[in-house]
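Trainee: Got a predicted model here, sequence first, then my questions.
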Amino acid sequence: MGDNDQVSHWNAPVAGTPVHAVVPVPGSKSLTNRALVLAALADAPARVSGTLRSRDTDLMIGALTALGTRIEGPSGPLAPGDTELVVTPGRLHGADVECGLAGTVMRFVPPVAALATGTSTFDGDPAARVRPQATVLDALRALGADVTGDSLPFSVSGAGSVRGGRVEMDASASSQFVSGLLLSAARFDDGLELVHVGRSGVPSGPHIEMTLAMLRESGVSVEHPTASSWRVAPGPISAVDRVVEPDLSNATPFLAAAAVTGGTVRVPRWPVSTTQPGDAIRGILRDMGASVTLETADGADHGTLVVVGPERLSPVDLDLSAIGELTPTVAALCALATGPSRLTGIAHLRGHETDRLAALAAELTAVGCGVTELDDGLEITPAPLHGAPWRAYADHRMATAGAIVGLVVPGVEVDDIDSTAKTMPGFTTMWAEMLAGRMT
């Protein structure tokens, strides 16, 4: 299944001079899809503004709509370009749910379907069928849901309620297993007591913090008594009108463009305080020698992030366990640094859209970089780089990593640049306008 089968080859443009641009970034995928789930389960209609409209978020809209939620634009039926959405909860019923490659859909929506009446079937792109899924499905079974299957395709047969209660699971493969249960847990009869029992911790902790913060904004009583446990009390989910922040992880390739070309990139509306993991790019770029400044007016809750690239990038030794989604961008930067870098804490990336560790090792090696794949990361040793085909593996962040390398290495050809539509439609236009200095 899937509607993203078209593959487009793209010759990554070289930046002949330092990049100087202002780059507005669309809304956060992570915030958008959490906001949509909470609004679908709320006790009244809510408005979500500044939403990202991409393949992943449109799949979430499609899934919730199929299950009985009404999602409209500001003045009526939803149009493709609408970023202000009015979400009206409805009586949930069984449906066919298309997941594409969206981890948030395949892991956040099954608990919603368990609250519906009737059977819901889930499927997605071929690559999604090998992504870890059994953890959340086994947890739903333990909480009283009727689930058939352990990976895509699978089905959830709902009777209008879920018992809930205590469940143990190993969420070391993805924080989405935790967030997926937490988002719906207030609607379970007995709420939820969730305990992580894996030998390693849950990765991408900031994403769970994002979920907890949004639940509390929605009036849900949620506790995080230990590093590996969470409690959600049963009760209503209040309707909350939300404004979605820019997607900070999607901003990172543009900021990397300043870093690798010695230029300046400015991203407006950067939040002063945020739960988004992408905010960590500020410290990483500083560690690599860039100048990073958040320009804000007194008392403002957001400002303009300004990154000025150094003459040469410094190598780094980083534990990326909490911010694994930044790995492709950081790995591309490391390939262009002055010495070897080490990125660790990211074994869980083997279960993302592709095995990102193997993919990064293969593609950086193909352009001449020295790469050693570790048990939980990568050692990257820069060398003179050359042009070569760059495989994206239908993975949006692999595609943008190729674009970063291509800024300074002629002849990098990304085989599937359209995969960026997963979270950032129009990426190639934004990239070209950045290089031309036309973005405002």
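Mentor: Thanks, I have the structure now.
Trainee: contacts, neighbours, all on C-alpha from now
Mentor: Will do.
Trainee: Count residues in the vicinity of the nearest residue to residue 351 once chain neighbours are set aside, would you?
Mentor: The shortest distance from residue 351 to any non-neighbouring residue, by C-alpha to C-alpha, 6 or more residues apart in numbering, is to residue 131 (5.7 Å). Each residue near residue 131 was counted by other C-alpha atoms under 10 Å, and the total is 20.
Trainee: how about residue 339, what does it touch?
Mentor: By C-alpha atoms under 8 Å, 6 or more residues apart in numbering, the residues touching residue 339 are 314, 315, 381, 382.
Trainee: what do you get for residue 282?
Mentor: residue 292.
Trainee: about what we covered before: kindly confirm whether my reading is correct that the residue nearest to residue 351 touches residue 355.
Mentor: No - look at residue 131 against residue 355 with C-alpha atoms under 8 Å: they stay out of range, at 9.7 Å.
Trainee: Remind me what the helix or strand harbouring residue 359 packs against, helices and strands.
Mentor: Using DSSP states H and E, residue 359 sits in helix 356-366. Helix 356-366 is packed against helix 327-335, strand 370-373, strand 388-390, helix 396-406, with contacts defined by 3 or more C-alpha pairs under 8 Å, 6 or more residues apart in numbering; DSSP states H and E.
Trainee: Report all helices and strands that the second one contacts.
Mentor: Contacts of strand 370-373 with other secondary structure elements, assessed using 3+ C-alpha pairs under 8 Å, 6+ apart, are made with helix 356-366, strand 378-381.
Trainee: Save those as TSV, and put in mean neighbour count too.
Mentor: Below are these laid out as TSV (neighbours: other C-alpha atoms under 10 Å):
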stretch	mean neighbour count
helix 356-366	21
strand 378-381	24
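Trainee: Pipe the ones you listed into CSV and attach distance to residue 142 per row.
Mentor: Putting the helices and strands packed on strand 370-373 into CSV (distance: least, C-alpha to C-alpha, whole Å) gives the following:
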stretch, distance to residue 142
helix 356-366, 31
strand 378-381, 37
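Trainee: Comparison target, given below:
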Amino acid sequence: MSAMVEVWQAPFSRTPVDAVVALPGSKSLTARALVLAALADGPSRLVRPLRARDTDLMAAGLRALGVQVAEDGADWLVTPGELRGPADVDAGLAGTVLRFLPPVAALATGPVRLDGDPRLRDRPNAGLIAGLRAAGVAVDDDGRGRAPFTVHGTGSVRGGAVTVDASESSQVVSGLLLAAARFDEGLDLALTGGVPSMPHVEMTVRTLTEHGGTVTTTDRGWRVAPGPITALDRVLEPDLSNAAPFLAAALVTGGRVTVRDWPADTTQPGAQLDRLLAAMGAGVERTADGLQVTGGDRIAPLDADLGDVGELTPVLAALCALADGPSRLTGIAHLRGHETDRLQALDEVLTAVGATVQQLPDGLVVTPGPGRPARLDSYADHRMVHAAALLGLAIEGVEVSDPGAVSKTLPDFRERWAGLLGAPAGVAR
């Protein structure tokens, strides 16, 4: 007998929302901070890190390699140790674990095997595996270029000149750069083509520099000098990508939402929400509390290249399905290799609620239609739950199967969503 699948009745709103929202720490920054703290020259404290499935798996993977990651209230205390195998790392469905921990495992002594959820085995990783081999690391993947695979660490990595194909994920670049200062020759990393989500690479370079790393931009990539990684206590910014559905709710309901503590200077791609939501007709203002978004009497269509902000696509596509004209979202072919094939999933979800969707080689054209109730799959993807919740605000009768997928980055999303609306958390069964 198959297991019962939870179904969530997404709340519908007849009135404008008016709320101030506080969000936990950035997943992307928490992942980078954990890795750098694990490789540093002393103990570090991470203040208000994100505690969710992806970051808990990252912490557990580091513990398996010999790093102490201890809880101190809401903080994490990270104490580096001798990296060692044999070890097994469960990456779940986390691209950050899949691509950030193998270079760390290469610095360990002994074999480290990495695997995860069934869908993880579909996520492309040939670029990282080839990059590790070019740096002198033995990796056994049976020629798949995907999980499961085993990194055979010898306690050191040669590094030096490495050329990679990172066209499927910027995490290939970030994973190699984060550990590069600990390689014997550092790393002279060159790209064979473009890289999506460049703000995430810029985030990696900035955090590594803040930990004392010497990073130089070259005409083909980046050079990291060998040397120590300085221990650093770090306060984590709120996760701006997780802010997307909350701020977008202001447009859907014609209301007002403020996300607290919006950073004045950040490398998070979610910082571009102010520009993108303004393009869709929102009023956007920095206040003493944070970033305030106000909706009006319409949602304008969007024509945008989202290559640098792909993780915002599900929420923006949901807004496009509620706009007053057709939208065109491009630059996001790499989303086919995320937690699910997000372009196909968005096609199915938006079509189910009445929109017309055309898939492009690198994006979507979304034409709104009369909204209709539907039961939507989460595709085990947290961002697809966010999109469905947003659709449910405007279309009565939207249900979401397996809403627990939000545990990946925001486990209490449904409770926070209900708080936004001043409503019960919705019916789950």
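Mentor: Good, I have the coordinates. Because the structure is predicted, anything quoted here is derived from the model rather than measured.
Trainee: Would you mind reporting the TM-score between them?
Mentor: Overlay of the two chains. TM-score (TM-score structural alignment, normalised by the length of structure 2): 0.96; 419 aligned residues with a C-alpha RMSD of 1.3 Å.
Trainee: how near is the aligned partner of residue 108 of structure 2 in structure 1 to residue 110 of structure 1?
Mentor: Taking TM-score structural alignment, residue 108 of structure 2 has residue 116 as its aligned residue in structure 1. Using C-alpha to C-alpha, to the nearest Å, residue 116 of structure 1 is found at 10 Å from residue 110 of structure 1.
Trainee: try residue 86 of structure 1
Mentor: For residue 86 of structure 1, the distance to residue 110 of structure 1 - C-alpha to C-alpha - is 22 Å.
Trainee: Looking at those two, which one has more neighbours?
Mentor: Under the neighbour definition other C-alpha under 10 Å, residue 86 of structure 1 and residue 110 were set side by side, and residue 110 has more, 28 against 23.
Trainee: Go ahead and confirm the more buried one touches residue 156.
Mentor: Yes - the criterion here is C-alpha under 8 Å, and residue 110 of structure 1 meets it with residue 156 at 6.8 Å.
Trainee: re earlier: pipe the helices and strands packed on helix 356-366 of structure 1 into JSON lines and attach mean neighbour count per row.
Mentor: Shown next, in JSON lines, are these (neighbours: other C-alpha under 10 Å):
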{"stretch": "helix 327-335", "mean neighbour count": "25"}
{"stretch": "strand 370-373", "mean neighbour count": "18"}
{"stretch": "strand 388-390", "mean neighbour count": "22"}
{"stretch": "helix 396-406", "mean neighbour count": "27"}
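Trainee: Quick one: closest of these to residue 82 of structure 1.
Mentor: The closest of these to residue 82 of structure 1 is helix 396-406. By C-alpha to C-alpha, the value is 22.3 Å.
Trainee: Report the angle between the closest one and helix 327-335.
Mentor: Counting by axes from the mean of the first three to the mean of the last three C-alpha atoms, to 10 degrees, helix 396-406 of structure 1 lies at 20 degrees to helix 327-335.
Trainee: follow-up on the earlier one: other residues contacting the helix holding residue 359 of structure 1?
Mentor: For helix 356-366 of structure 1, using C-alpha under 8 Å, 6+ apart, the contacting residues are 328, 331-332, 335, 347, 349-350, 370-373, 377-378, 388-391, 393, 398.
Trainee: Have a look at how far, on average, it is from structure 2.
Mentor: The superposed helix 356-366 of structure 1 is, by mean C-alpha distance after the TM-score superposition for structure 1, a mean 0.7 Å from where its aligned residues fall in structure 2.
Trainee: which part of structure 2 lines up with that helix?
Mentor: With TM-score structural alignment as the criterion, helix 356-366 of structure 1 aligns to 342-352.
Trainee: Can you give the distance from the matching stretch to the centre of its chain?
Mentor: Here the centre of stretch 342-352 of structure 2 is set off from its chain's centre by 19 Å, with C-alpha atoms, centre = their mean, to the nearest Å.
Trainee: what's the counterpart of residue 434 of structure 1 in structure 2?
Mentor: So, by TM-score structural alignment, residue 434 of structure 1 is matched to residue 420.
Trainee: my guess is residue 137 of structure 1 meets residue 147, correct?
Mentor: Yes - in this structure residue 137 of structure 1 lies within contact range of residue 147 using C-alpha under 8 Å: 6.7 Å.
Trainee: who's more crowded, the two?
Mentor: residue 137 (24 against 21).
Trainee: can you tell me which residue in structure 2 aligns to residue 221 of structure 1?
Mentor: Under TM-score structural alignment, residue 221 of structure 1 pairs with residue 214 in structure 2.
Trainee: Count the residues that sit near its match.
Mentor: Neighbours of residue 214 of structure 2 (other C-alpha under 10 Å): 18.
Trainee: Repeat that for the one 3 residues further on.
Mentor: The burial count assigned to residue 217 of structure 2 is 12, neighbours taken as other C-alpha under 10 Å.
Trainee: Isn't it up against residue 225?
Mentor: No - taking C-alpha under 8 Å as the definition, residue 217 of structure 2 is not a contact partner of residue 225, at 11.6 Å.
Trainee: quick one on the thing from earlier: setting aside sequence neighbours, what's the nearest residue to the match of residue 434 of structure 1?
Mentor: residue 19 (5.8 Å).
Trainee: Please list all residues in contact with the aligned residue in structure 1 for that neighbour.
Mentor: The pairwise alignment with structure 1 assigns residue 19 of structure 2 to residue 21, based on TM-score structural alignment. Applying C-alpha under 8 Å, 6+ apart to residue 21 of structure 1 gives the contacts 264, 265, 266, 434, 435, 437, 438, 439, 440.
Trainee: In which helix or strand does the fifth one reside?
Mentor: To tie it back to what came earlier, the one meant is residue 435 of structure 1. Secondary structure (DSSP H and E) places residue 435 of structure 1 in helix 427-436.
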